[in-house]
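Trainee: with the sequence up front, the predicted model follows.
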Amino acid sequence: MTGTQKADDRGQLRRRTVLAAGGVTVTAVGVGGAFTATASAGEETAGADACYKLTSETTEGPYYIDADKIRRDVTEDREGIPLLLALRVIDNETCRPIRDAAVDIWHCDAVGVYSGYEDMGNGGGGGGGPAPTESPTGTPTDAPTGPPPGGGGGHQEPTDDTRYLRGTWRTDRHGRVAFRTVFPGWYRGRTVHIHVKVHVDGAWTDAGYEGGNTCHTGQFFFSEESVLASAEVEPYSTSTTTRTTLTEDTIYDQSGTAGGLLKLKYDKKHIAKGVVGSITMGVDPDAENDNTTM
């Protein structure tokens, strides 16, 4: 039985097409430069993880854009601390890697702005204004502005054509995929996070990824220690937006790795040199989890 037939039998097939930008074909490429060695280390760390129970599903949030770019380096012109995101996708029941899945990631930039939604701002005027005198902490004291708090509010249509810090790539035979990006910033009402979707049973073509179903929608989270360290580095340090801590966040379920908490490696004295974040996601390939209304 083919993947498409399987999805048809469940009545859950959601047609989805991701178009490659500029005629880029779907082939494996390195992430380039000195970062390649770091990526390998991160992926090996993820591969050594034990089989996890089902990774927490979370809301898609209002700023997902389908038909995004097929690429591993999503940085474009965004400033920030280099982040190598090394992921592994496994079947949560069999513990076997899921090969040829399409993995989407998207997140805000260092000052809390999402591409495609720049008009929404970040609650801090794009990070302008004087730098804070101390590391951001505490519970927000006024009404959230910018992206809806909690990442909810239903899907919103893009306001512009920017697409930085968004991308899709395929898992290899070990279920691994890595993205080169920057450490995300924060906006009012949410802790620092990265969104993720995993699609299976589709087909990879020269045009991109077609068909299949979304078996996982989630978010990745960062330790408080790493976020406070990032807040000392420009442009993060220019943000005047009140930050929601990891324990205050309404989306993170406080369950550690199963809830999307990344394993991080970085020089604690020089986080600006770069961070490797890794995690193994246990997903149910037979599930349909868009989570657009959570």
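Mentor: That came through, no problem. Residues are numbered from 1 along each chain as shown.

Trainee: could you use CA atoms for every contact and neighbour count after this?
Mentor: OK.

Trainee: not counting its neighbours along the chain, what's nearest Val103?
Mentor: Val198 (4.7 Å; C-alpha to C-alpha, 6 or more residues apart in numbering).

Trainee: surely that neighbour is in contact with Cys215?
Mentor: Yes - using C-alpha atoms under 8 Å, Val198 makes contact with Cys215 at a distance of 5.9 Å.

Trainee: between these two, tell me which one has more neighbours.
Mentor: A direct count of neighbours by other C-alpha atoms under 10 Å for Val198 and Cys215 places Val198 higher, at 25 against 20.

Trainee: following whichever strand or helix holds the more buried one, which helix or strand comes up?
Mentor: Counting by DSSP states H and E, the element that carries Val198 is strand 193-200. Sequence-wise, the next helix or strand downstream of strand 193-200 (DSSP H and E) is strand 203-205.

Trainee: comparison target, given below:
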Amino acid sequence: MPLFEAPSRQVTAEYWSGAEAAGTARLHRGLRFVAGTFTDPLTEDRGVLVEYAEPPALAAPEALNSLVLDVAADGGVPRGQAQLRAPATAVLPPPWRPTLTYVRLVRALPEVPLDHGTAIVPAGPEHRAAVTEWLERAVRQGAHDAGLEPGGEAVREAAAETLADPGLRSLVAVRDGIALGHAVVRTGAVDAVTGEDFVELWDVLVEPSVPGAGTVRNALTGAAAELARNAGLPLIGHVVHGRGEHGTRVLATLRDHGWQSDHVYWKAELAELGAAS
């Protein structure tokens, strides 16, 4: 029995009215989109984000590409990347390629027994330095996987912003007083498009040198799932596709362990879309 079914992909009335008020709701070739320009917080590069495209638009890449180029021209973005949010079932042709897949836990995870002396506890002040370093590492690795190389200050600012989130909860695995790894979740998260409340599994990390690191990681994920279950909300995480087939392999493993793809962000270079038009 699934824990939480994926919600309808229909946008909420509040989302659409907000997009209209912001000037990002667009009707292009008879198809509805929500799109505008954005600035990447890590690199400060500008690009185009298509946050919503109605289903027929995803089956008409020529209209989608034309819309993106129009938004770029209107926003004064001559070069850079376009990003598109689409349902997990959507398949786009090149030059679009998946960059980030959000996944939801749909089956209960098995209980993971930990060896004597290992426990999972809420992060305390004594763990702040370790949690901060792990978050910075996660930001840096995620950016690298996405083909970005942000500066050190940008990485530190992104990690600090995450730590400052009032809904952040950090769980730390400790053994003999030593922090081994953490699971970071954001409570009170809301999907702006569907209006769904959820708990976001932002990061799970265990130091590779830790004996039984895989078991500890599974236990941390299980603790995050329990936190979401106690809140009566779905647990949603993400997989960065990066270079090669690593992301695809990770997704296949997750599907075997109770996770289901929810929605996907795709990307393409504006120059590639111009050449394909």
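Mentor: Done, it's in. The model shown is predicted, which means the values in this text are computed figures rather than measured ones.

Trainee: got a TM-score for the pair?
Mentor: Overlay of the two chains. TM-score (TM-score structural alignment, normalised by the length of the second structure): 0.28; 138 aligned residues with a C-alpha RMSD of 6.4 Å.

Trainee: on that earlier part again, the strand holding Val198 of the first structure packs against which elements?
Mentor: strand 102-106, strand 213-221 (3 or more C-alpha pairs under 8 Å, 6 or more residues apart in numbering; DSSP states H and E).

Trainee: helices or strands next to the last one in the packing?
Mentor: So the one you mean is strand 213-221 of the first structure. Counting by 3+ C-alpha pairs under 8 Å, 6+ apart, strand 213-221 of the first structure packs on strand 193-200.

Trainee: tell me the angle of the strand it packs on relative to strand 102-106?
Mentor: Here strand 193-200 of the first structure runs at an angle of 160 degrees relative to strand 102-106 (axes from the mean of the first three to the mean of the last three C-alpha atoms, to 10 degrees).

Trainee: got the angle for strand 193-200 of the first structure vs strand 213-221?
Mentor: Comparing the axes of strand 193-200 of the first structure and strand 213-221 via the same axes, to 10 degrees yields an angle of 160 degrees.

Trainee: which parts of the stretch 101-250 of the second structure are helices?
Mentor: 128-145, 152-163, 213-231, 246-255 (DSSP state H, counting those that start in this stretch).

Trainee: same for the first one, what does it pack against?
Mentor: When contacts are defined as 3+ C-alpha pairs under 8 Å, 6+ apart, helix 128-145 of the second structure packs onto helix 152-163, strand 197-206.

Trainee: so the first one versus helix 128-145, what angle?
Mentor: Counting by the same axes, to 10 degrees, helix 152-163 of the second structure points 120 degrees away from the direction of helix 128-145.

Trainee: output the contacting helices and strands for helix 152-163 of the second structure.
Mentor: helix 128-145.

Trainee: ok, now the shortest one?
Mentor: For strand 197-206 of the second structure, the packing partners by 3+ C-alpha pairs under 8 Å, 6+ apart come out as helix 128-145, strand 178-190, helix 213-231, strand 235-240.

Trainee: returning to that earlier point: format the helices of the stretch 101-250 of the second structure as JSON lines; extra columns: mean neighbour count and distance to Thr118 of the second structure.
Mentor: As requested, the helices of the stretch 101-250 of the second structure are exported to JSON lines (neighbours: other C-alpha atoms under 10 Å; distance: least, C-alpha to C-alpha, whole Å):
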{"stretch": "helix 128-145", "mean neighbour count": "18", "distance to Thr118 of the second structure": "17"}
{"stretch": "helix 152-163", "mean neighbour count": "16", "distance to Thr118 of the second structure": "25"}
{"stretch": "helix 213-231", "mean neighbour count": "19", "distance to Thr118 of the second structure": "9"}
{"stretch": "helix 246-255", "mean neighbour count": "15", "distance to Thr118 of the second structure": "25"}
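
Trainee: would you turn these into JSON lines with distance to Ala173 of the second structure?
Mentor: Compiled in JSON lines, the helices of the stretch 101-250 of the second structure are given as follows (distance: least, C-alpha to C-alpha, whole Å):
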{"stretch": "helix 128-145", "distance to Ala173 of the second structure": "11"}
{"stretch": "helix 152-163", "distance to Ala173 of the second structure": "18"}
{"stretch": "helix 213-231", "distance to Ala173 of the second structure": "7"}
{"stretch": "helix 246-255", "distance to Ala173 of the second structure": "21"}
